[in-house]
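# Everything below, folded, please.
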Amino acid sequence: MGEKIRLDKMLSNMGKGTRSEVKDALRFGQVKVNGMTVRVGKEKIDSDEDEVTYRGEIVTYKKYLYLMLNKPQGVISATEDNHHETVIDLIDESYKHYELFPVGRLDIDTEGLLIITNDGELTHNLLSPKKHVPKTYIAKVEGVVGDADIDAFAKGIVLDDGYACKPAELIIDSVKDGFSNVTLTIHEGKFHQVKRMFEAQGGLVVYLKRTMMNALTLDPELELGSYKELSEDELKLLVQGVEINQ
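Next up, the predicted model:
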């Protein structure tokens, strides 16, 4: 059994029109439930069991939407802004009725994996400090990162404001011409945290990209600025060990 929901609310939530437009469609016999014309919007339907058609088109009800976005530089992690393009501006108008928002934030000059959703409870759980959800980044750092840095990150870097970060996993991928390419996994999300962690060690991050959140990896086929709906398997990886709305 699925969720019991009013027919007119279901159609409106799925972006099929304003309440008045849906009311007109019902009145003119343009809505059917299990093949039968229904003209009363307050009738309850089962979101899983009942087949609803609107002007001949089957309407599938989804209460929550989960998108994977490959965020480009120059775009801010917000729902609206007067000066910059936001991650929500990158999403097609057909999703607008879901009232989406980003799960956390990536700095304006940081690329990579960002989840866009309308699931507030999941967002809270993924961002809760108590959950210790891991986030993995690849970074290019000006300066030579070495074994001493790996040890320092493992013990917990102390930031410029005195905050002691949780232990983090640092992997050195390559060092060349005074720059280090590294992979870093952290378990919290303080303001500019990755950059500040390397600054505390005397390094300067010149490129940063998030590649994983929890067990979910950024789809390598997803170009910068592009997005896709999470598959069921991908959603399971994202919420692994974290409570989620059903």
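
# CA only for contacts and neighbour counts going forward, please
Fine.

# Tell me the helices and strands packed up against the longest strand along the chain.
Secondary structure of the chain per DSSP state E: the longest strand is strand 204-213. Strand 204-213 sits against strand 111-117, strand 135-142, helix 193-200, with contacts defined as 3 or more CA pairs under 8 Å, 6 or more residues apart in numbering; DSSP states H and E.

# and the angle from it to strand 111-117?
Here strand 204-213 runs at an angle of 40 degrees relative to strand 111-117 (axes from the mean of the first three to the mean of the last three CA atoms, to 10 degrees).

# contacting residues around the next helix or strand after strand 204-213?
Downstream of strand 204-213, the first helix or strand assigned by DSSP states H and E is strand 216-217. Strand 216-217 is contacted from outside by 113, 211, 234, 235, 237, 238, using CA atoms under 8 Å, 6 or more residues apart in numbering.

# ditto for stretch 5-21
Counting by CA under 8 Å, 6+ apart, 22-23, 41-47, 54, 59-62, 94-98 sit against stretch 5-21.

# next up, for comparison:
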Amino acid sequence: MAKTQRLDKILSHIGYGTRKEIKGFIKKNSVRVNGTVVKDGSIHVDPYQDEIEINGETICYRDTVYIMMNKPQGVISASFDPQVETVVDLVDASYRVFDLFPVGRLDKDTEGLLILTNDGKFAHEILSPKKHVPKTYFAMIQGKVTEEDVIRFQEGVVLDDGYKTLPAELNILKSEDVSEIELTIYEGKFHQVKRMFEAMGKKVIYLKRIAMGDLKLDETLALGEYRELTEEEVGKLFYR
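As a prediction, this is how the structure comes out:
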């Protein structure tokens, strides 16, 4: 990104309005740079060094956004869909100017940790098959999960299409007619967790992602709630 940018572009990028609306603010003497009223939105400024004010408010510029969401069931992991509610629809309009997209996907009926960003490089780092970023899930399983299942998951499970998964770590929390488990996988095949248990003759009846890499879901977030990641949390995913 260039060090300096057009002032109107900067203000538009972070959600203060269209270029036309920004022009209106400037006409009303509502925009200042380093304490001086600006008359021309085309001037170039450094958004990280210059102090920019609009309507008396000092802006905090950023070109990338990283959001943690506790995804609820019933919404899809997409940026836009004309018929179905998406995870981006759950985010406040002030964030939508950043053209957010989900990093990977969770099935419509799956809950839990989902990252939204506008940083393509960051998303690639997490999703690249070469990175093998671990993803951990809590699940409720119809059927008794046994130590034999643990061993088979460690060896890799052959799915319905013949693909053998990478070794996975299965931890049994409760082994009953409805079992509770935690599972860590190192890839992201279509419906992978569900298909792995189907290969064991069992059915996933509830699924929630609780971690990606070293980043754990903030359990204070109710379903559908979200917050921005801290720099430290971004680093837990973006260090590989």
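
# Just give the TM-score of the two.
The TM-score (TM-score structural alignment, normalised by the length of structure 2) is 0.96; 239 aligned residues with a CA RMSD of 1.3 Å.

# circling back to that earlier point, buried sites along the longest strand of structure 1?
Residues of strand 204-213 of structure 1 classed as buried by neighbour count (16 or more other CA atoms under 10 Å): 204, 205, 208, 209, 210, 211, 212, 213.

# Just the buried residues of the contacts of stretch 5-21 of structure 1.
If we count by 16+ other CA under 10 Å, the contacts of stretch 5-21 of structure 1 have these buried: 22, 23, 41, 44, 45, 46, 47, 54, 59, 61, 98.

# Go ahead and flag the most central residue of structure 2.
Against the mean C-alpha coordinate of structure 2, by CA atoms, centre = their mean, the closest residue is residue 115 at 1.0 Å.

# residues contacting that one?
Contacts for residue 115 of structure 2 (CA under 8 Å, 6+ apart) come out as 66, 67, 68, 69, 102, 103.

# Can you lay out the residues you listed as TSV showing neighbour count?
TSV is the format used below for the contacts of residue 115 of structure 2 (neighbours: other CA atoms under 10 Å):
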residue	neighbour count
66	20
67	19
68	24
69	27
102	22
103	21
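
# so which of those comes closest to residue 197 of structure 2?
residue 103 (24.3 Å; CA to CA).

# In contact with that closest one, which residues?
Residue 103 of structure 2 sits next to 114, 115, 116, 117, 123, 126, 127 when contact means CA under 8 Å, 6+ apart.

# And for residue 4 of structure 1?
Applying CA under 8 Å, 6+ apart, the residues contacting residue 4 of structure 1 are 44, 45, 46, 47.

# That one matches what in structure 2?
In structure 2, residue 4 of structure 1 lines up with residue 4, judged by TM-score structural alignment.

# list the buried ones in stretch 80-97 of structure 1?
Quick answer for stretch 80-97 of structure 1 (16+ other CA under 10 Å): 85, 86, 87, 88, 89, 91.

# What count of nearby residues applies to residue 174 of structure 1?
By other CA atoms under 10 Å, the residues close to residue 174 of structure 1 number 13.

# what's the closest non-adjacent residue to it?
In space, and not counting its chain neighbours, residue 174 of structure 1 is closest to residue 181: 5.2 Å by CA to CA, 6 or more residues apart in numbering.

# Residue 153 of structure 1 too?
The shortest distance from residue 153 of structure 1 to any non-neighbouring residue, by CA to CA, 6+ apart, is to residue 168 (5.3 Å).

# so the one you found makes contact with residue 188?
No - with contact defined as CA atoms under 8 Å, residue 168 of structure 1 does not reach residue 188; the gap is 9.5 Å.

# residues bridging contact with these two, i.e. touching both?
With CA under 8 Å, 6+ apart, residue 168 of structure 1 and residue 188 have no common neighbours.

# From residue 100 of structure 1, how far off is residue 58 of structure 1?
Note on residue 58 of structure 1: its distance to residue 100 of structure 1, by CA to CA, to the nearest Å, is 23 Å.

# So for these two, which residue has more residues nearby?
Neighbour count, other CA under 10 Å: between residue 58 of structure 1 and residue 100, residue 100 has more, with 21 against 13.
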